[in-house]
Structures are given as structure tokens and as C-alpha cells.
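J.: Sequence plus the predicted model coming up.
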Amino acid sequence: MEIIAGEGVALAKVGESRQVVEDRLGPPVHPGRGSKAVYHTSPRLVLSYQADDTVEIVEIAYSGDGGEEVFFDGVQLTYRFMDDVVADLAAKGHECEPIDIGYRCKPGFAIFSMGSRSARELDPQAAADDPRQVCEGVSVASYSYLAGPTEDDIVEHIRRQEAARGVEISAEEIRKTMGF
């Protein structure tokens, strides 16, 4: 399955309505938790919907075991060693920067590992404690969306939460408490 960076995949794009997606794919096989829904595709699509029922982010899982995988610009992204994927993307001129569980890549996708796959699955000669990460999935959205919240966003969120509880706290106090 080929991703369209910053947009999604041919079957589901950021901004499309749930109705449009489900007319194309059918109902989800698992409605997920909250705004997420899992669709019967190969590889599996996991879509997150916004409150207005439009696609916010498209996630695609690895297939493994010879199933269809996820590609971008001729590079297989899923079910490969993360470092190899990043090197192949860099060779094609695509910038990737480390994030907590993988890499965020321009122009708009992230590759990630949840640590549930072992290096031995790709390299039978790997030691049991081989630290190489296997790319388990891809998230597609705008590059800025994938950056996550800024420190200012976090401070403002906490300030609003506290205000809703009737507690007034300054941004400076929050920053000090959070170590920002």
C-alpha cells in the first residue's frame, strides 16, 4: 500500500468524511476506542476521526509474514529495520527526525515501532537481545500535526484544565512545575 505523504492513502485521506470512507471500505471491523476505527484492508487501516467525523490521521499497520506492506517513494516502510528505512529515505532526499517511538518524516508521515516485534523476525541470526527496531506502522498527516504539542500548547492545556476546576495558575508556575 503506497502512502500519500501528508494526505493518507488512496482508500482514506485526511479531511474525508467517515461516510465517504465507509462508502469506499465498508463499516469498520472494529469501531475502536473513541474516535478510532479499524478497517478490513491489507495492511490494516486505523483511522482517527475528529469530532466532525472527518479523518484526522491515517495509520497503517505492518502485515508481516509475506503480506502487503507500506511504501513511500519506492521504499518499503513497514516490517523492516527502522534504521534501514531511515537510511533508504535519506538516500532519496527525505528528511526524518527522531521522535519518541520512531521518526517523523517530511513531507508528512511518521514511522514507528511499539517494540512488539523482535529483530529475529527479520534476521534469524540476530541475538535474542538485538536492539534493532522493526518498523511496525506508519502514521500519515501533515508534518506539523505529527510534531505533537509544543511546550506552550501543554502549558495552555494545563492552565485551562486548572481554570475549569476553579484554580488559577500562571503559565510561569506551570513551566516551573513541569521543568520547562
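T.: Alright, I've got the coordinates.
J.: Could you use CA atoms for every contact and neighbour count after this?
T.: Will do.
J.: mind listing what the residue nearest to residue 137 when sequence neighbours are not counted touches?
T.: Closest residue to residue 137 apart from its sequence neighbours, by Cα to Cα, 6 or more residues apart in numbering: residue 61 at 4.4 Å. Residue 61 is in contact with 43-46, 70, 78, 136-138, counting by Cα atoms under 8 Å, 6 or more residues apart in numbering.
J.: second one coming, line it up with the first:
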Amino acid sequence: MPLVKVGDQRAEVESRIGDPVHGRPSSKDVYNTTPMLVISYTPDDRVELVEVAYSGDGGEQAFFDGVQLTYRFLDEVIADLTAKGYTSIPSDIGFTFHAGFAVWSMGSLWARDLDPDAGEDDERSIVEGVSVAPFAYWDESEVEG
């Protein structure tokens, strides 16, 4: 059984993974899981969005259909998913997939984190996280294309 699914009740989630790290529940809570989860809840305490953070070198990463999503170069992730037939729309920080997830980079990692031979000016983005929700969750005004 997955740790959390969109639509789950907060009580169900917390019975499986424990309380949020900051204690008092809010509309967006962080959980001490591996990889770390950030869960957004609706006003009636249902899971609306699940964000999965990268774990770094050697840590647990997020996968979808056999493709490692986090802690890889964004262009490689997109190429692998496109080759499997998944379609997406670019956003200002990554790509939103019609299958119900987005991969993104906030620019806190640089190419040398994955490729020791990368130059100082290498601008390749590294996927730092995955957001999971139905495609309709993302407001079309926030997604280019």
C-alpha cells in the first residue's frame, strides 16, 4: 500500500507515516519520510497534492514507470518519459505531465552535483522534486504552452 494517495484523509495518512515534523497540522505539512514528503490538504483534510523531495546521492529517489525522476538531469528525465509515451507541458520550473505529476527544479543544485566533469557554466537543471496531483490541479495560467 502506498504511504499516501491524493484523496486520502489526513487521519489515514498520519496513521501510516506519523505526525508532521512541525507538530501542529496545517494545510501544508512536512513529514519525516525517506524521501521526505510535503503534503497539501484541502479544508476538509483530504490530500490534494503530494510533493516528493530528492534525497541526494545514494538516498531514496522518486520513480515512475521504471524511470528515476529525482536527482537526475531534467532533460534526461524528460527524454526517458517522452520515450515511454508520456506527454507534458513546460512550466517555469520544470514540466507538468498529463499523467498527473510534475517534475521541477528550484535551481539549488548544480550540474557538478551529478557530473564531476561539468564546467562552472553548465546550466543543466537537476530534478529536485516531484509533485503528484491530477493534471487539472495545475492552473493553466501557471503552465506555458
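T.: Yep, it's here. All values derive from a computational prediction rather than experimental measurement.
J.: care to give me the TM-score?
T.: Superposed pair, TM-score by TM-score structural alignment, normalised by the length of structure 2: 0.92. Supporting alignment: 142 aligned residues with a Cα RMSD of 1.8 Å.
J.: just to revisit the earlier point, what lines up with the residue nearest to residue 137 of structure 1 in structure 2?
T.: The alignment partner of residue 61 of structure 1 in structure 2, by TM-score structural alignment, is residue 53.
J.: and the aligned residue in structure 2 for residue 101 of structure 1, what does it touch?
T.: By TM-score structural alignment, residue 101 of structure 1 lines up with residue 93 in structure 2. Neighbour list for residue 93 of structure 2: 104-106 [criterion: Cα under 8 Å, 6+ apart].
J.: Mapping onto structure 1, list which of these remain contacts.
T.: Counting by both residues aligned by TM-score structural alignment, their matches' Cα atoms under 8 Å, the contacts of residue 93 of structure 2 that remain in contact in structure 1 are 104-106.
J.: Take those and keep only those in strands.
T.: residue 104 (DSSP state E).
J.: List only buried entries from the kept ones among the contacts of residue 93 of structure 2.
T.: 104-105 (16 or more other Cα atoms under 10 Å).
J.: Dump the kept ones among the contacts of residue 93 of structure 2 to TSV, plus distance to residue 58 of structure 2.
T.: Shown next, in TSV, are those (distance: Cα to Cα, whole Å):
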residue	distance to residue 58 of structure 2
104	20
105	19
106	20
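J.: between the kept ones among the contacts of residue 93 of structure 2, which is closest to residue 140 of structure 2?
T.: residue 104 (16.4 Å; Cα to Cα).
J.: Next, the contact list for the equivalent of the closest one over in structure 1, please.
T.: The equivalent of residue 104 of structure 2 in structure 1 is residue 112 (alignment by TM-score structural alignment). Applying Cα under 8 Å, 6+ apart to residue 112 of structure 1 gives the contacts 82, 101-103, 135-139.
J.: Dump these to a markdown table, plus distance to residue 10 of structure 1 and secondary structure.
T.: Below are these laid out as a markdown table (distance: Cα to Cα, whole Å; DSSP: H, G, I helix; E, B strand; the rest coil):
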| residue | distance to residue 10 of structure 1 | secondary structure |
| --- | --- | --- |
| 82 | 24 | helix |
| 101 | 26 | coil |
| 102 | 24 | strand |
| 103 | 23 | strand |
| 135 | 21 | coil |
| 136 | 20 | coil |
| 137 | 17 | strand |
| 138 | 15 | strand |
| 139 | 14 | strand |
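J.: Surely residue 119 of structure 2 is in contact with residue 112?
T.: Yes. Residue 119 of structure 2 lies in contact with residue 112 (Cα atoms under 8 Å); the separation is 7.3 Å.
J.: Which of the two has more residues huddled nearby?
T.: residue 112 (15 against 11; other Cα atoms under 10 Å).
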